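Peer 1: need a structure here:
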Amino acid sequence: MSKRIFIIYTGGTIGMVRSPQGYVAVSGLQKLIDEKIPPRLSMDMPDYDLFEYPDPIDSSNIRPPEWARIAKDISDRYDDYDGFVVLHGTDTMAYTASALSFLLRDLTKPVIVTGSQIPLSELRNDAQTNLVTAIELASSYNIPEVCLYFNGVLLRGNRSSKLLATGFEAFASPNYPHLADVGIYIELNQHALLPVPDKIHFELPDYNFAQVRVLSLYPGIEAEVIEAMTQTPCRALILRTYGVGNGPSLDKPFLKALEQAHRRGVVLTSLTQCTSGSVNLGSYAAGSELAKTGLLGGGDMTVEAAFAKLHHLCALGLSSDEIRRAISKPRAGEITTKKSI
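Peer 2: Presented below is the predicted three-dimensional model:
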């Protein structure tokens, strides 16, 4: 029996066209695919159904409620298809891929998120190859997780980040190996893949997009910034610290602001500002002082993964203490633990 793939087109560069204001997202992707992919090639592709959102958008306008919408659309059709492809803009693609990994836990089928740096409407583009390869990965390989495919590499969705604004090699996975490398052959890294679960464990709560905030430290940051960022309705703050988790440990008002936020129930999580590496708050005194305020280490999670994970934990209705206990425990392979090394 032939495989069937469900494709969701949310918008993004892959389906954009030129306008006087620059590239804009438009509907009508199926017509464009028919024009760009010759019949002799499309005959070799698996059967697919393309679901175009009636309001395709630039991914810079994506908000957490849209993550839940995509996950529900996949969940509602999960038994009807062999794999899923989500076409998405690159700017927030890693955020969406991360969020889907928590919403659609314990997958038994591939969910491949992809897009392009140049629209399919252009003569020279990366859209066609990314689209065709994502469909092939979703239909022909046993990949039981949410992935991000781009320019020859398959990455775990919640380990990916966009590192290049304009290059084709836009995405990387700084703290985790590729799940597959795509060249003449598609070579899966079986040891890096999540195991196939016994059954799915989808969690589809409603998302509130105002509860998690992100702040990068900078020299001379004032305590008032922390105070402003942690006011209601904030339930969690990701603090992007220096190196392995260091910060202004001699700034008493700054430390007091963190401690007060912790006491109000705000979950404080530290991630490194570096592209790769992990937080270890006990490595330096400058990190240990921050830890005394209630700041927790986020390990080697990406900002995108931690942001999506905290949204998810908040949406599940967990208490602050429950979220604090859960933040460093892997839910979908998003963080390295001693057991996973």
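
Peer 1: contacts, neighbours, all on C-alpha from now
Peer 2: OK.

Peer 1: ok, and the closest residue to T293 other than its chain neighbours, which helix or strand is that part of?
Peer 2: Among residues not flanking T293 along the chain, E259 sits closest, at 4.4 Å (CA to CA, 6 or more residues apart in numbering). In the assignment (DSSP states H and E), E259 maps to helix 252-263.

Peer 1: So which bits of that helix are buried?
Peer 2: F254, L255, K256, A257, L258, E259, Q260, A261, H262 (16 or more other CA atoms under 10 Å).

Peer 1: Any chance of TSV for those, columns distance to Y218?
Peer 2: Formatted as TSV, the buried residues of helix 252-263 follow (distance: CA to CA, whole Å):
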residue	distance to Y218
F254	12
L255	15
K256	17
A257	16
L258	15
E259	19
Q260	20
A261	19
H262	21
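
Peer 1: Now the two most distant members of those.
Peer 2: F254 and H262 (12.7 Å; CA to CA).

Peer 1: If you count contacts, what does the host helix or strand of L310 end up packed against?
Peer 2: Remark: L310 resides in helix 303-315, with elements defined by DSSP H and E. Helix 303-315 is packed against helix 93-103, strand 212-216, strand 236-241, helix 320-326, with contacts defined by 3 or more CA pairs under 8 Å, 6 or more residues apart in numbering; DSSP states H and E.

Peer 1: Also this sequence, please, to line up against the first:
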Amino acid sequence: MKQLLVVFTGGTIGSRKQGAGIDVNLSGSYALIDEYSNSPQQRDDVTLHAIQPLNLLSENMTTNDWHVLAEAIHSIDLTLYDGLVITHGSDTLAYSAAMLSYLFADSSIPIVLTASNYPLADERSNGLRNFANTVDFIADAQLPGVFVVYEDDKGAPLVYLGTRITQAVSFTDQFGSPYGVPFGMMADRAFSWLEHERNPKPEALRPAPAAPFVWEPKTLRLDSSIVYIRPYPGLNYSYYDFTSQRPKAVLHDLHHSGTACAIENGPYSLLQFITRCKGLGIDVYICPIRDRSDALYSSSLRLIEAGAIVIEKLSVEAAVTKLMLAYGLYDDPAQAKAFVSESSLYYEHNEV
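Peer 2: Predicted coordinates for the structure are as follows:
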């Protein structure tokens, strides 16, 4: 009999409609186990246990909540379980999946996040199916590491590596992945790996790697002093006044071609903004760039020449969480930069 621990954190999958709105409900999370236990998807070879270290809608997630969740998982004797299921809200699931992937890259058992598009009582909800597919993935694949299981709009239960899932988009509520390549999918209650040049083979995940860095709950710091900026026409950098309160780093998103405004001067100049940040001792990172060795646009090269630090081959979700971890682990910016740019923690670089 396989023993699985369900770690409830709230989110839509643990919520109920309350009046005109939707909010987390103390009994909503455990109702998921009841629904699963009374459904045709239930497995006879699995016993479910449960804890609930958090109970919040995921849009309210902070680094402090990540610390609470990490401490709860760290305190578990993983030898007692064949896998962990983490139920989570969909709004920030991709960020939490990346952070947990870094912290538990050496997990000897599968740690799998899942979510729901609507509360379980709503007939449109995919929450029960996502939960059932997560249980099936753990029981069938038995792969160590951190994953996400979530059904797409065609009803395909996709499996993602924890650092290779991108935020769900508006209007369709669909998660994505760099290059559009998930790790695999569930079919007939069994895991099917997606063969692709950028996907590690399942056997490459066994055995679990050594921990890429050492941390303890009492000393772990996840630094929220990271500012994330997305480019758009007319982005005026003069509104970012860091003279009174300075972030440790800025992560600047890029257009799909790896570019952002590189005019020489003026309030819309990212070049001038980078120079201003450098003068204040603030590191500026740019991401995503698929491959720095490829030919880049002249505007991209000018950003790099101005002092922007390139994070290549990572999604923005994987990059911003890695920055939070790096600047929490290291007081020395040079060490933090090396950790972000040179280390590989858990398949965050979209290559084999």
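
Peer 1: Need the TM-score between these chains.
Peer 2: Once the chains are overlaid, their TM-score stands at 0.87 when taken by TM-score structural alignment, normalised by the length of structure 1; 330 aligned residues with a CA RMSD of 2.6 Å.

Peer 1: Show me what the residue nearest to T293 of structure 1 aligns to in structure 2.
Peer 2: Aligning on TM-score structural alignment places E259 of structure 1 opposite T275 in structure 2.

Peer 1: Looking at the alignment, what corresponds to D300 of structure 1 in structure 2?
Peer 2: Under TM-score structural alignment, D300 of structure 1 pairs with K313 in structure 2.

Peer 1: ok, now which ones touch its match?
Peer 2: P288, I289, R290, D291, E348, H349, N350, E351 (CA atoms under 8 Å, 6 or more residues apart in numbering).

Peer 1: how distant is stretch 281-297 of structure 1 from the center of its chain?
Peer 2: Centroid separation for stretch 281-297 of structure 1 versus its chain: 27 Å, with CA atoms, centre = their mean, to the nearest Å.

Peer 1: Now that stretch: buried residues?
Peer 2: Those would be 281-282, 286-291, 293-297, for stretch 281-297 of structure 1 by 16+ other CA under 10 Å.

Peer 1: same question, stretch 34-52 of structure 2
Peer 2: Using 16+ other CA under 10 Å as the burial criterion, the residues of stretch 34-52 of structure 2 that qualify are Y36, S37, Q41, Q42, A50, Q52.

Peer 1: Where helices are concerned, which of those residues count?
Peer 2: Y36, S37 (DSSP state H).

Peer 1: my guess is S269 of structure 2 contacts Y237, does it?
Peer 2: Yes. Between S269 of structure 2 and Y237 there is a contact under CA atoms under 8 Å: 7.3 Å.

Peer 1: Would you mind finding the most buried of the helices and strands packed on helix 303-315 of structure 1?
Peer 2: Most buried of those, by mean neighbour count (mean count of other CA atoms under 10 Å): helix 93-103, with a mean of 28.

Peer 1: which other residues reach the helix or strand that that one is followed by?
Peer 2: Downstream of helix 93-103 of structure 1, the next assigned helix or strand under DSSP H and E is strand 104-105. With CA under 8 Å, 6+ apart as the test, strand 104-105 of structure 1 has contacts from A71, S75, E145, I200, H201, F202, E203, L204, R331, A332.

Peer 1: Quick one: buried ones out of those residues?
Peer 2: The neighbour count (16+ other CA under 10 Å) marks A71, S75, E145, F202, E203, L204, A332 as buried among the contacts of strand 104-105 of structure 1.

Peer 1: Sort out for me which of those residues are in helices.
Peer 2: A71, S75.

Peer 1: can I get the buried ones among the contacts of strand 104-105 of structure 1 in a markdown table with distance to A138 of structure 1?
Peer 2: Shown next, in a markdown table, are these (distance: CA to CA, whole Å):
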| residue | distance to A138 of structure 1 |
| --- | --- |
| A71 | 16 |
| S75 | 16 |
| E145 | 10 |
| F202 | 19 |
| E203 | 22 |
| L204 | 22 |
| A332 | 19 |
